[in-house]
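Student: Pasting a predicted model and its sequence here:
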Amino acid sequence: MANTVDFTVPNPGLLHRILLRSGIIYAAVTVIPFVPAFYQQDFDAGFSVKGHPYRWLDVVSQNNPWFFSSQGGKNYGGWLITLLVCLIIGGGWAFIEKQINNDRNALTQNDRDDRLYNWFFILVRYQIALRMSWFAIAKVFPVQMPFPTLSQLNTSLGDFAPGKLYWLTTGVSPFFEVFAGVFELIATVLILFRRTATLGALMMIAILLSIWFVNIGYDAGVELASLHLLFLSAALLVKDADQFYNILIRHRQAVISYIQPSELTKQWKRAGRIVLKAAFIFLFLFYRGYHYEQLYAAGKTFKLPLDDGIKSFTGFYNVTEFRLNNKVLPYAPDDTVRWQNMAFEKFNTISIGTAKPFKLRTDNKIRTTEYYGNIGRLYYGYEADTVKHILTLKNRADTTDALNLNYTAPSAGKFILKGLSPQKDSLYIVLNKVEKQYPLAIKRNANITD
């Protein structure tokens, strides 16, 4: 790959012009949030923006076109329709331009195409960097795929969906997660600069191809999102398809084109371009990276609740006695009424093991809660009044499901809970703490005693 040259479109034909204009439209409509639901969502529920202003950067980074999240992240039909509509609009744009510019010379039209390609080059590069910067930083400071919680460590393997299981197994190995994040971050930085954009696109393709197949194989929910970024990365290389063919297949020397930025005649425009680029890099990489490092250092992740639980409560407990309406229900593994065990997390979540029937939930609105992709446990956020000894439990996914329990601690590691179920049945529950070490935690060079 010898010297670089300025990229010039040599007498582009109608098909080229249509594809170029269609590409600009596609890049714009997939990064600008046109869908009303984006503005109607509860940003604090989805992103915890209150008290964490840098999370607005994640709101922008994770804005998805309508076809990303529908049909479980696999709406290929919607994606193809979007491509087709962009082609039709691009074709209309090129046709109208041709009619208007019939009397203009070809050189003027080529100059216009060069400027349009430059805009396409900018839109695609920055959209990839916008989306991948979050994934990269959330892996470099591993908060995207956290280590399994107490509840998850005590959930049967068969109660996890494949996608959730993949996330948990990746979270078990922060070294691998950081390793993947470093490569994603390097590719993101390279793609931000014109002279290294080709290398960044090649790295991004290698990264995203494996991510796409992982999402297909594990049904992890962002299948189409990864394909979209893969498609954009490949689009950056289309201009050099012949050169890559000469290098890789014919083993001949070839020259990779350099996309020259638009020539700006005014000083304030040149300064503005530098300021905007520096601001993007500072906000989305350095500023966000600093706060994610702080988040990881505090042992937290946005995939789980941020509020702390009661430290002395944290642990896994067997339900040794369970009374419903003052009737003792002995333990039975298939009893759909009796609680089997409880886990108090280090954050403000209580989970209850039970054999009741569950509906597997994989909708995006609960991806950041414990409900996503698993069954076998009821999850409640809790608040504890340590003076009146009252636990207030609220289901984070179903606000109609709540209960209040009075608690006493007659001895260390033992709780007695009394209260009413959501069905207004009286409850009397005795909990005994189980001291247990987990091989997954030991392998991670951490001792977790519940």
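Tutor: In hand now; what should we look at?
Student: rest of the way, CA atoms for contacts and neighbours
Tutor: Fine.
Student: any idea whether Ile396 is helix, strand or coil?
Tutor: That one is not Ile; residue 396 is Arg. Reduced to three states with DSSP: H, G, I helix; E, B strand; the rest coil, the structure at Arg396 is coil.
Student: count of neighbours near it?
Tutor: Arg396 has 19 neighbours, counted by other C-alpha atoms under 10 Å.
Student: With Ser262 instead?
Tutor: So Ser262, with other C-alpha under 10 Å, has 11 neighbours.
Student: Which residues are in contact with it?
Tutor: By C-alpha atoms under 8 Å, 6 or more residues apart in numbering, Ser262 lies in contact with Arg115, Asn118.
Student: In addition, the following structure is provided for comparison:
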Amino acid sequence: MTRLLRAPRPVRNPETSDEEGDIPPPRWSLPTRIAFRFFLVYVVLFFLSESRIMYALVGVFGSELPVDAQTRQYHTVRPIVTWVAEHLLHVEAPLIEPVLSGDQAFFWVLALCWFLAALLVTVVWTALDRQRPHHETLFKWFFVVVRMCLAAQLFTFGFAKVFPLQMSLPLTRLVEPFGDFGMQNVLWTQVGSSQPYEILLGCAEVTAGLLLVVPRTALLGALLAAIEMTQVLVLNFTYQVPVKLFTFHLLLLSLILVAPHAMRLAAFFVSDQGVGPVARPQLFRTRRALRLALAGQLLFGGWLAASQVHEDWKRWDVVGTSGPKPPLYGIWNVVKFTSDGQDRPPLTTDVERWNRFIVDTMHPYQPGPVSSQRMDGSIVDYAATFAPAKRAIMLARVGDPAWSGRLTFARPTGDKLTLDGVLGKEKVHIELEKVDIDSFPISRDGTRWVQDMPYAPRLQPR
């Protein structure tokens, strides 16, 4: 693909040329044509079989799509993936649903299918179309499509951080032993504990998306996107975030957009030679058509960004830090736990006795707003339904459909709580005291401009 990395040569300047004075595009070398055909087919297959591409492009209409639309494309290609896995690789690659990981064996085999199909189509295409001097028209439109699809993904991930939703700090993280964290939880907690930092990360992604929408600034947007996706890919690999394969393809899209300018960029950053302006291939032949094409790109990009803002703003109103809190919101320490009339002392060997009761807002990666912490420090999550008028809570234990609970609550004072009812098959009476959230240093610390010593004593030299 090295020769494809050359700068696009002038085709015509619509401001100074008429249709009869066009300069014909130069002939592409054979390696350039082969590389372009391969990447064109590969990216098209990626777009057609990856549902996240479609969902980002439909914007606000995504909520109107049927539930199975999120996996319909995967089901369409599943027979092919299964055949390749069984007959070529001799492995099993089932589609595990619900799809919580983009790094299942299924998706790695699917990527291999894209590669093999692109390779086959490229060979046949090259054999049948040996005399074509270039693919200038496909080149122009291909880059427009890649720009818009990449911008849509950057808006999706970026605005989810601008409205700090993607990585938040659940209350359970304040009391859960750090040693119980998975690597992804470590990353999510690190970013989510500082909203300004998460917002800045989102602003960088949104900025790259906005630059990609405008043709004149698309190269700068692609460079910024490539830097960001490289960082995200490294984090995904080192913190076991299961979107490594998808992030790699976003990085690939960024590099494809940068590729035609690679030689000019190398000359600019490495050599002392000057780099002149580049005449970009034009989508149309007349100034009026070009203006309409530019307006269409700007409007579509603006619609993508506005759609994402609309959706994330709605979510922020519901689950954001300033949004409504559920009844009993907070962390409650259990001071007395009675089961079937018998007092259960706080022993670490008691796997069912509660040590804490936690009521939080909904988080994207938590199954429910209510959790309990056992005496050994482990967390149990519940799907919960509140009935404030009846002062009742209905609980369902995630992953255990046979278990259910119903509790009524009373608050003698603002920081006291009693729960009575049934948990599973046991009748319980629980007395609790509310924990001051600001007592956790991670919840109250902000930027300290003057700081004479490390805040955490254990970071001081010994």
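Tutor: Nice, thanks for sending it over. Everything numeric in this text was worked out from a predicted model, so none of it was measured.
Student: any chance you could map the helices in the stretch 1-150 of the second structure?
Tutor: 30-49, 51-58, 69-83, 105-128, 136-162 (DSSP state H, counting those that start in this stretch).
Student: what comes up buried for the third one?
Tutor: Under the neighbour-count criterion of 16 or more other C-alpha atoms under 10 Å, helix 69-83 of the second structure has Gln70, Thr71, Tyr74, Arg78, Val81, Thr82 buried.
Student: And the second one, by the same measure?
Tutor: Residues Ser51, Ile53, Met54, Tyr55, Ala56, Leu57, Val58 are the ones in helix 51-58 of the second structure that count as buried (16+ other C-alpha under 10 Å).
Student: how about Val123 of the second structure, what's its partner in the first structure?
Tutor: In the first structure, Val123 of the second structure lines up with Gly91, judged by TM-score structural alignment.
Student: Its match contacts Ile18, doesn't it?
Tutor: Yes - using C-alpha atoms under 8 Å, Gly91 of the first structure is in contact with Ile18, at 5.0 Å.
Student: and for the two, which residues touch both?
Tutor: With C-alpha under 8 Å, 6+ apart, Gly91 of the first structure and Ile18 have no common neighbours.
Student: Which helix or strand contains the alignment partner in the second structure of Trp167 of the first structure?
Tutor: Matched across to the second structure, Trp167 of the first structure falls on Trp188, judged by TM-score structural alignment. Secondary structure assignment for Trp188 of the second structure, by DSSP states H and E: helix 183-192.
Student: How about residues contacting that helix?
Tutor: Outside helix 183-192 of the second structure, the residues within contact range by C-alpha under 8 Å, 6+ apart are Pro164, Met167, Ser168, Leu169, Arg173, Tyr197, Glu198, Tyr239, Gln240, Val241.
Student: quick one, what contacts Glu433 of the second structure?
Tutor: Counting by C-alpha under 8 Å, 6+ apart, Glu433 of the second structure has contacts Trp332, Asn333, Val334, Val335, Asp415, Lys416, Leu417.
Student: After superposing, tell me the mean distance of the helix or strand containing it to the first structure.
Tutor: Per DSSP H and E, Glu433 of the second structure falls inside strand 426-434. Compared with the first structure after fitting, strand 426-434 of the second structure has a mean deviation of 2.5 Å; criterion: mean C-alpha distance after the TM-score superposition for the first structure.
Student: Next SSE downstream of that strand?
Tutor: Using DSSP H and E, the helix or strand that follows strand 426-434 of the second structure towards the C-terminus is helix 441-444.
Student: Kindly name the residues of the first structure that line up with that following helix.
Tutor: The aligned range for helix 441-444 of the second structure is 439-442, by TM-score structural alignment.
Student: in that stretch, what counts as buried?
Tutor: Buried residues in stretch 439-442 of the first structure (16+ other C-alpha under 10 Å): Leu440, Ala441.
Student: Check the offset of that stretch from the chain's centre.
Tutor: The chain centre lies 26 Å from the centre of stretch 439-442 of the first structure; the measure is C-alpha atoms, centre = their mean, to the nearest Å.
Student: same check, this time on stretch 400-410 of the second structure
Tutor: That offset, for stretch 400-410 of the second structure, works out to 33 Å (C-alpha atoms, centre = their mean).
Student: Just the buried residues of that stretch, please?
Tutor: Buried-residue list, stretch 400-410 of the second structure, by 16+ other C-alpha under 10 Å: Ser404, Gly405, Arg406, Leu407, Thr408, Phe409.
Student: what's the closest of the residues you listed to Arg353 of the second structure?
Tutor: Gly405 (14.3 Å; C-alpha to C-alpha).
Student: related to what we said a few turns ago, comparing the match of helix 441-444 of the second structure with the second structure, how large is the average distance?
Tutor: Superposing on the second structure places stretch 439-442 of the first structure at an average distance of 1.6 Å from its equivalents, by mean C-alpha distance after the TM-score superposition for the first structure.
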